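Enquirer: just coords:
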């Protein structure tokens, strides 16, 4: 329970039944603020989207898609949607507050994670992603910055703006590429247009696990492409670079990563193989 006392002489900002406090982060469409439900004192995160920032139908689709996906999921490691409030100027998405910060920061603070810790967090990530896939949802933008921690250091998967729903397992083919280059599966770069969504998430989970265990990204150090901005160069680099590990990564963990970070999606391991793997 949180009791908020505004600074003397300052009127708190109210948004629906919530008090708006400080900014937790900034997204593509606006700010994420810490909110307090006035009646219960519950802490929430409020994604405030300025309506005049939604200046194209593709941006509107992204907002609608995120809300629609969050309404259909209910899982301990996926961010909870509490409410959507619309005012004249804003759309406010009221979400569970992740008070443990970003997984990214957590790894930075430790340089890299001990395998027991990484294993626990990765199992939670896989549990959440497997649940999504069973509901025919692919996230398509899994990366450290979209993984938050709650106060007990459990994973919370967020940011479903790129998520997509497919109608059946046979129809798990997506046509638009998205996500962040360093986490994006190579097949997203090849412009043949169609790819298997669930395999894309598995690649990104592999990149995340690698970062947890090693403390850096697997395909981030091409001297010819230092920022990873040239996506075609990044793709060539991924295809031609053998996965390398620092010596503190165990054999079992290496084996799992070598099954996940396979550039050819047809040869990449499935969720089932990950969940049954020795390391996990």
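Expert: On my side now, so go ahead. On a predicted model such as this, the values are computed, not experimentally measured, just so you know.
Enquirer: When you work out contacts or count neighbours from here on, use the C-alpha atoms and nothing else.
Expert: Fine.
Enquirer: Quick check: residue 194 touching residue 175?
Expert: Yes: between residue 194 and residue 175 there is a contact under Cα atoms under 8 Å: 4.8 Å.
Enquirer: can you pull out the strands in the stretch 151-280 of the chain?
Expert: Taking DSSP state E, counting those that start in this stretch as the criterion, the stretch 151-280 of the chain carries its strands at 155-157, 164-165, 173-174, 195-196.
Enquirer: Output the contacting helices and strands for the third one.
Expert: In this case it means strand 173-174. strand 195-196 (3 or more Cα pairs under 8 Å, 6 or more residues apart in numbering; DSSP states H and E).
Enquirer: One more pass at 10 Å, please.
Expert: Judged by 3 or more Cα pairs under 10 Å, 6 or more residues apart in numbering; DSSP states H and E, strand 173-174 is in contact with strand 195-196, helix 197-214.
Enquirer: now swap in the second one and tell me
Expert: Counting contacts by 3+ Cα pairs under 10 Å, 6+ apart, the secondary-structure elements packed against strand 164-165 are helix 57-72, strand 137-138.
Enquirer: Nearest residue to the residue most central in space within the chain in space, please, no chain neighbours.
Expert: Residue closest to the average C-alpha location in the chain (Cα atoms, centre = their mean): residue 146, at 3.2 Å. Leaving aside its sequence neighbours, residue 146 sits nearest to residue 158 (Cα to Cα, 6 or more residues apart in numbering; 5.2 Å).
Enquirer: Does residue 82 touch residue 74 like I think?
Expert: No: contact criterion Cα atoms under 10 Å: residue 82 and residue 74 do not qualify, at 11.1 Å.
Enquirer: So which of the helices and strands packed on strand 173-174 is the most surrounded?
Expert: helix 197-214 (a mean of 25; mean count of other Cα atoms under 10 Å).
Enquirer: list the buried ones in stretch 175-183?
Expert: 177, 179, 181-183 (16 or more other Cα atoms under 10 Å).
Enquirer: try this one next to it:
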């Protein structure tokens, strides 16, 4: 195996591993099991299926078999199986009400091919992105309710020294009770992550997996400026020495906060704050200018934000929180603890039940 070529090919189509496509690509095709296909690509398929599970006892005190509708994601190839397997092993150890729980994982390996399947709960309401898009933004009150749930999940992860690395609206599902569920953990980073079979892996396998972990994961529009810069400087391999592990984790945690800031802004306004965190982007340049001159230039430059501000739809607490989460300097950026305890988070103690009911409808 040419590990360099395999790595390049894996990175070329790595986005196909993103579980955010579970509800984004509905289709009429059928899956290998005859169920509805949600997404298909050369290296992955995502479809609905039913799993039999034992439920409450029947009248004869025997376990009753029930069918549970779930989402099945199947991938092919060594790189993809590695990431999907890592996602399952990490998810099954997590226990948080706003993080998805896996159901089952299967992996097969033949001389010709590796494949793996991850079974997850199916939520018919789909992604938070679709809800935001359908309503042209959720406003501050309902967005605050969702941010509390999402940030509590990220705080839980960061306390476990886990960085998610791909926080975005498409990676948050809405469950049947209209609560948030964070998904897509294939790209996450855990400094102590290691499996029992790690020592038995051949050198080429370890090189491939190390190359994947050193790559900058995530979605371009949500990437922090320092991660974008690292992309052009060889990725995260500069932090892979043992004495740099803590530094790498801090970089990735700060990246999570930046992505969460983009998520929050988009959730409230219905549009992204900028296309990318680079000086080539006019809205991001306005954010930088506002930071340097201590003014609200960004809020005057961004068309939607300006309009909502003029209508009194954006509070100063919201603006302060967004600016702190999107601070271009990672050392000055808010931590997840600061986000959770920000004054804006207690501004809407009881979000209007009518708004929540709209989500459930």
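Expert: Looks like it arrived, so ask away. Since this is a predicted model, take the numbers as computed values, not measurements.
Enquirer: For residue 166 of structure 1, give me its contacts.
Expert: Counting by Cα atoms under 10 Å, 6 or more residues apart in numbering, residue 166 of structure 1 makes contact with 133, 135-138, 172-174, 197.
Enquirer: still contacting in structure 2, which of the residues you listed?
Expert: With both residues aligned by TM-score structural alignment, their matches' Cα atoms under 10 Å, the contacts of these that structure 2 also has are 135-138.
Enquirer: rewinding a little: what's the closest of the helices and strands packed on strand 173-174 of structure 1 to residue 25 of structure 1?
Expert: Across these, residue 25 of structure 1 has its closest neighbour in helix 197-214 (20.9 Å, Cα to Cα).
Enquirer: so where in structure 2 does the closest one end up aligned?
Expert: Against structure 2, the aligned range for helix 197-214 of structure 1 is residues 252-269 (TM-score structural alignment).
Enquirer: Any chance of the helices and strands packed on strand 173-174 of structure 1 in TSV with distance to residue 261 of structure 1 as columns?
Expert: Shown next, in TSV, are those (distance: least, Cα to Cα, whole Å):
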stretch	distance to residue 261 of structure 1
strand 195-196	15
helix 197-214	6
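Enquirer: how big's the offset between the match of helix 197-214 of structure 1 and structure 1?
Expert: Mean deviation of stretch 252-269 of structure 2 relative to structure 1 after superposition (mean Cα distance after the TM-score superposition for structure 1): 0.6 Å.
Enquirer: picking up where we left off before, pull the most distant pair out of the kept ones among the contacts of residue 166 of structure 1.
Expert: 135 and 138 (8.8 Å).
Enquirer: joint contacts of those two?
Expert: Joint contacts of residue 135 of structure 1 and residue 138 (Cα under 10 Å, 6+ apart) are 69, 129, 165-166.
Enquirer: Tell me the most packed of these, by neighbour count.
Expert: Using other Cα atoms under 10 Å as the neighbour criterion, residue 129 leads those with 25 neighbours.
Enquirer: And that residue? What does it align with in structure 2?
Expert: In structure 2, residue 129 of structure 1 lands on residue 154 (TM-score structural alignment).
Enquirer: Not counting sequence-adjacent ones, nearest residue to that match?
Expert: residue 336 (7.2 Å).
Enquirer: Spit out the contact partners of that neighbour.
Expert: With the criterion set at Cα under 10 Å, 6+ apart, residue 336 of structure 2 makes contact with 151-152, 154-156, 158-159, 253-254, 256-257, 260, 325, 342.
Enquirer: Now residue 6 of structure 2: closest residue in space, sequence neighbours ignored.
Expert: Going by Cα to Cα, 6+ apart, residue 6 of structure 2 has residue 208 as its nearest residue, at 7.4 Å.
Enquirer: Looks like that neighbour contacts residue 9 (just checking).
Expert: No: counting by Cα under 10 Å, residue 208 of structure 2 stays clear of residue 9, with 11.0 Å between them.
Enquirer: overlap in contacts of these two?
Expert: With Cα under 10 Å, 6+ apart, residue 208 of structure 2 and residue 9 have common neighbours 3, 79.
Enquirer: out of those two, which sits in the busier spot?
Expert: Between residue 208 of structure 2 and residue 9, residue 208 has the larger neighbour count (other Cα under 10 Å), namely 22 against 12.
Enquirer: Longest helix in structure 1, please.
Expert: The longest helix of structure 1 (DSSP state H) is helix 115-134.
Enquirer: Specify the angle between it and helix 57-72 in degrees.
Expert: 100 degrees (axes from the mean of the first three to the mean of the last three Cα atoms, to 10 degrees).
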